[in-house]
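Undergrad: Could you look at this predicted model? Sequence included:
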Amino acid sequence: MDSEYTQDGTLDIHKKPANKNKTGTWKACRFILVTECCERLAYYGMSTNLVNYIEKHLSMGNVAASNSVTNWSGTCYATPLIGAFLADAYLGRYWTIASFVVIYICGMTLLTLSASVPGLTPTCHGENCHATEFQIAITFVALYLIALGTGGIKPCVSSFGADQFDDTDEEEKESKSSFFNWFYFVINVGAMFASSVLVWIQMNVGWGWGFGVPTVAMAVAVLLFFAGSKFYRLQKPGGSPITRMLQVIVASFRKSKVRVPEDAALLYEIHDAESSIQGSRKLEHTPKLTFFDKAAVETETGKLCTVTQVEELKALISLLPVWASGIVFAAVYSQMSTVFVLQGNTMDQSMGPNFTIPSASLALFDILSVLFWTPVYDQLIVPLARKFTGHERGFTQLQRIGIGLLISIFSMVSAGILEVARLRYVRTHNLYDAKVVPMSIFWQVPQYFFVGCAEVFTFIGQLEFFYDQAPDAMRSLCSALALTTVALGNYLSTLLVTVVTKVTTTGGRAGWIADNLNRGHLDYYYWLLAVLSFLNFFVYLWIAKSYTYKKAKGHAL
């Protein structure tokens, strides 16, 4: 009977133990992967070209449009903390996704209406548009509804997919590593369609159609998600992880004068094979952050916490330095939807005599890079690296993340070199007031390609690392934690742009990121990001060297 059912505590949709032959693995993941592809098509269908919509249709300058996009994008990656808390504590991942898609579709429908219904859409005469305060407000209400809706999906979908593989089954556990690669692959399949076809529709057909198609894609994603329900394995919510961690902190301080025994076996833990935390395996004691062990010391008075409960808090604290090292990388990544697009607007976008490529569509080369490197990494690099490292995954998760951080430096160097060449051409030919400099936009391809390569290593590495190192009952929360690096990266980008603009526009100067980039110094901004990335990489090496991987035992209740 044991071999017929999963041993990680998962249930089927009817709340019965999950049958290994009828649920989970790739038969469930096919629905999850296609759903994620459609959802990402919807998201990138809005976000990829959003800076142009805000700048041109809402009548904002380069700096205001750029900051509006990074603030919104940052919020999209911060709200997952809300969804993750609800998933881990009360609803579970399946029902959290099911609930938040309703908010998501409402936001997308409102955005489509704001771009297509007379009275809600700005009045335009050629390229000159005038948006009222009401129209701007409607647009941003729609965008932030989407940001809230995505908060229940982003932290849960990747973890929900990984839940379909039983960690206690070696064959399924090995397949889970491949799942994260293919999960990121299908994200970029959706993004590829958004960056090419949808951006072209937005720039040449209209924003109503350009936002309407992603809305339909999101509706399809919802139908596909529910279609696979009978195949899914569901993890039981384990109660509020925040409450459990606060209990450990409070108990530790109340017992601050209590001596921790040298023998860890004397610390309190239940004697059953399963953990007292529903849906979680027991965690082995680790000899770090020993102050919190006081919470598991038995005394006559005071709250008594289990070793597993204490180790949950330790695990989260240990993840924070790795988490923080991803913020600068996320700031680099955010440039693709802001200054890369603005830089491309100043370059020759023609492809032959009768066709032009929108600058936002250059993100297609980031996606093509991801689609190229994902299978190459999974099928070629991992087996080759395995021969040299002896590690089952080729590289450890932390090594994989570090390689991506190193590659990201080259993306900023590449963008900086191109901007130096572009400005030199402007000065040489006195083109300061030209809208377009006769340099092909395809010179931007290397900077997008480097970002895509870095994503395959860093972002996928982070997805796998935070899921794998998270305590079982905190996996949505830790996946959300990984996503908040993107949020803070966007906010960091906003802060850098704001500070750089304030400092460099003193004395009547145009500034580094001027409305007319031909009179600015965008190259200096790229060099700043390159230096920050370089320093961040060396800090990360120190962090990774001192990290100790999690050890779990037993099986979940």
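TA: All right, it came through fine.
Undergrad: Only C-alpha atoms from now on, for both contacts and neighbour counts.
TA: Noted.
Undergrad: what's the neighbour count on Ile357?
TA: The local packing of Ile357 (other Cα atoms under 10 Å) involves 17 other residues.
Undergrad: Can you name the residues that contact it?
TA: By Cα atoms under 8 Å, 6 or more residues apart in numbering, the contact list for Ile357 reads 200, 349-351.
Undergrad: one more time with 6 Å, if that's ok
TA: Residues in contact with Ile357 (Cα atoms under 6 Å, 6 or more residues apart in numbering) are Gln349.
Undergrad: any idea how far Val34 is from Phe226?
TA: Going from Phe226 to Val34 by Cα to Cα, to the nearest Å gives 12 Å.
Undergrad: of these two, who's got more company?
TA: Applying other Cα under 10 Å to Phe226 and Val34 shows that Val34 carries more neighbours, namely 20 against 15.
Undergrad: Wait, a helix at the more buried one?
TA: Yes - under DSSP: H, G, I helix; E, B strand; the rest coil, Val34 sits within a helix.
Undergrad: where's it relative to Val157, distance?
TA: Taking Cα to Cα as the measure, Val34 falls 11 Å from Val157.
Undergrad: Same check on Val456?
TA: Applying Cα to Cα, the value for Val456 to Val157 is 18 Å.
Undergrad: and here's the other structure:
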Amino acid sequence: MDTEVPFLSGVDEDGLPLAGVSDFRGRPVYRNTSGGWQAALFVVAMELASTFANYGVSANLITYLTGPLGHSNASAAAAVNIWSGTASLMPLLGAFLADSWLGRYRSIILASTLYALGYGMITLASTIPTQQTSSLDNDYSSHPSSVKVAFFYISLYLIAIAQGADKPCGLAFAADQFDPDHPQECAARCSFFNWWYFSIAIGIAVAVALVSYIQENLGWGIGFGSLCVIMISAFIVFLLGSPSYRLYAPTPGSQSPFTRLAHNIATLFRSLSFSFGTIRQHHPKDGDDTTKSEEVRSVLRLLPIWTACLAYGVVFAHIMTFFNKQGRTLDRRLFGSLELPPAALQTFGPAAILLFVPIYDRVLVPALRCMTGNPSGLTPLQRVGTVMVVSLATMCVAALVEARRLETAHEYGLVDDARATVPMSWVWLVPQYVMIGVADVFAMVGMQEFFYDQMPSDLRSLGLALYFSVMGIGGFISGALISLIDRVTSSGGGDSWFADNLNRAHLDYFYWLLAGLSAIELVLYIRFTISYVYRHKSLH
């Protein structure tokens, strides 16, 4: 079991095995033959492949739903958001299983097995024949069998379950390979969180460009099948790294972290009940109860911050839905007859990340370190606050660009032609993709580091799951908003804000609504962070 994460305790390069640490077979391990980058890179390879495969499906999923599966724009966007929301919430269950029973190493193995099964099934589902007819409002309309639809969604949600077992454990397990009490490994761990996402961004960029092209030009079965092959190969690589991994043994006689957390919550409320009208007599156990209460309070203090981050999850959900549909209406020619797939425009987000992370880690952090005196340049909460500002600006830019697109469609008399290419370059969409990419750097680094460090040590998988749940709840909120607004705006026979003919829709109104929600989120966030006290003073 590697459920406990006390890291390493005072054992140096003196030939002794590391205390409280074992390999995957329960044998003692030594610093010079385990952990560090030599072990973390195997985990990075696995997570890189899982991210590649995930974006290979999600980046172009709305195209598949509105194409071969015949969904409307609104229903497809809601379906994508609900699926992505479920995939982002499943890490809460995965964190519970990892911290209470399986451990992170075995959770990743379980996730890898489910990934292979899920991507294999979605490949098979995409090859089931679909009857197609022409349509005035869509490029083509599909009439898939109920078996095809059911099988596709089963495989899709199986992948979501696999993400639940993988996402809260991958980063935490890789971080476990570095000892924060050892100077060299501590320094490596400080950069690890930044460079982790740099490598993940590579997988995202390649996936959304390459896989979307394969799906739309060579076939959906080939596109999904290649993801299955990649995941099986990555699973093998992860297993090859097993002899070098550091697994942490639970404290002897300790409770399950979640059981202890529930018990400590009960203890806290019991102690609060005694404080009303009763002077408590001191007992030796009071000190222990105080420690338990502080542990619970450290978890509860995260909830307002988590709540204030939800609007960002709503904004982020639309990169793979309406941003994609906008791109399909624009002139996407590169040169000659070569045309960008709409989903390939999403590569500008990861490209911004690839350029920004080295600049941030090597230029901005040292400069900010001199200004603030903080080793990380900005505190985790300041990084998350930057996310709020950039995501708000992104929605304002997206609304202005969409208003311009609608104006152009009116100028050229294309309002009633759903399949027309609006004479407006795809370059107009680049700023909103780049801005959301920059926001995602601060979100991934800031939120993950914040929730990881501020959780009690043996609940850190849950801490990382809180970040993913921001995206999950954001997806559900987005799906609910789309369904509600679609129903309200289409009542009385009018055009919905999300009409299948985007030239008669009003995505700009929806983006302004999201900008308003982001502004409210920013105000709440500032209010909550003013009074927040870090568990580790060094993070200030």
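TA: Looks like it arrived, so ask away. Remember, predicted model here, so these are calculated numbers, not experimental data.
Undergrad: Report the TM-score for the pair.
TA: After superposition, the two chains reach a TM-score (TM-score structural alignment, normalised by the length of structure 2) of 0.91; 517 aligned residues with a Cα RMSD of 2.4 Å.
Undergrad: Tell me the counterpart of Phe465 of structure 1 in structure 2.
TA: In structure 2, the residue paired with Phe465 of structure 1 is Phe450, using TM-score structural alignment.
Undergrad: ok, its match to Gly221 of structure 2 distance?
TA: 40 Å.
Undergrad: Looking at those two, which one has more neighbours?
TA: Phe450 (22 against 17).
Undergrad: counting contacts, what elements does the helix or strand harbouring Ala217 of structure 1 pack onto?
TA: Here Ala217 of structure 1 sits within helix 207-227, counting by DSSP states H and E. Here helix 207-227 of structure 1 touches helix 25-47, helix 92-114, going by 3 or more Cα pairs under 6 Å, 6 or more residues apart in numbering; DSSP states H and E.
Undergrad: please redo it, this time with the cut-off set to 7 Å
TA: Helix 207-227 of structure 1 sits against helix 25-47, helix 92-114, helix 199-204, with contacts defined as 3 or more Cα pairs under 7 Å, 6 or more residues apart in numbering; DSSP states H and E.
Undergrad: what packs against the last one?
TA: Contact here means 3+ Cα pairs under 7 Å, 6+ apart; on that basis helix 199-204 of structure 1 packs against helix 207-227.
Undergrad: which part of structure 2 lines up with the helix it packs on?
TA: Counting by TM-score structural alignment, helix 207-227 of structure 1 corresponds to residues 220-240.
Undergrad: buried sites along the matching stretch?
TA: Residues 220-228, 230-232, 234-235, 238 are the ones in stretch 220-240 of structure 2 that count as buried (16 or more other Cα atoms under 10 Å).
Undergrad: That one: how far from the chain's middle?
TA: Centre-to-centre, stretch 220-240 of structure 2 and its host chain are 20 Å apart (Cα atoms, centre = their mean, to the nearest Å).
Undergrad: That one vs structure 1, average distance?
TA: Stretch 220-240 of structure 2: mean distance to aligned residues in structure 1 after superposition is 0.8 Å, counting by mean Cα distance after the TM-score superposition for structure 1.
Undergrad: got the contact list for that stretch?
TA: Residues outside stretch 220-240 of structure 2 that contact it (Cα atoms under 7 Å, 6 or more residues apart in numbering) are 42-43, 45-46, 49-50, 53, 112, 115-116, 119-120, 122-123, 126-127, 211, 214-215.
Undergrad: Buried only: go through these for me.
TA: Buried members of the contacts of stretch 220-240 of structure 2, scored by 16+ other Cα under 10 Å, are 42-43, 45-46, 49-50, 53, 112, 115-116, 119-120, 122-123, 126, 211, 214-215.
Undergrad: can you give me the strands in the stretch 51-200 of structure 2?
TA: With strands called from DSSP state E, counting those that start in this stretch, the stretch 51-200 of structure 2 shows them at 131-133, 141-143.
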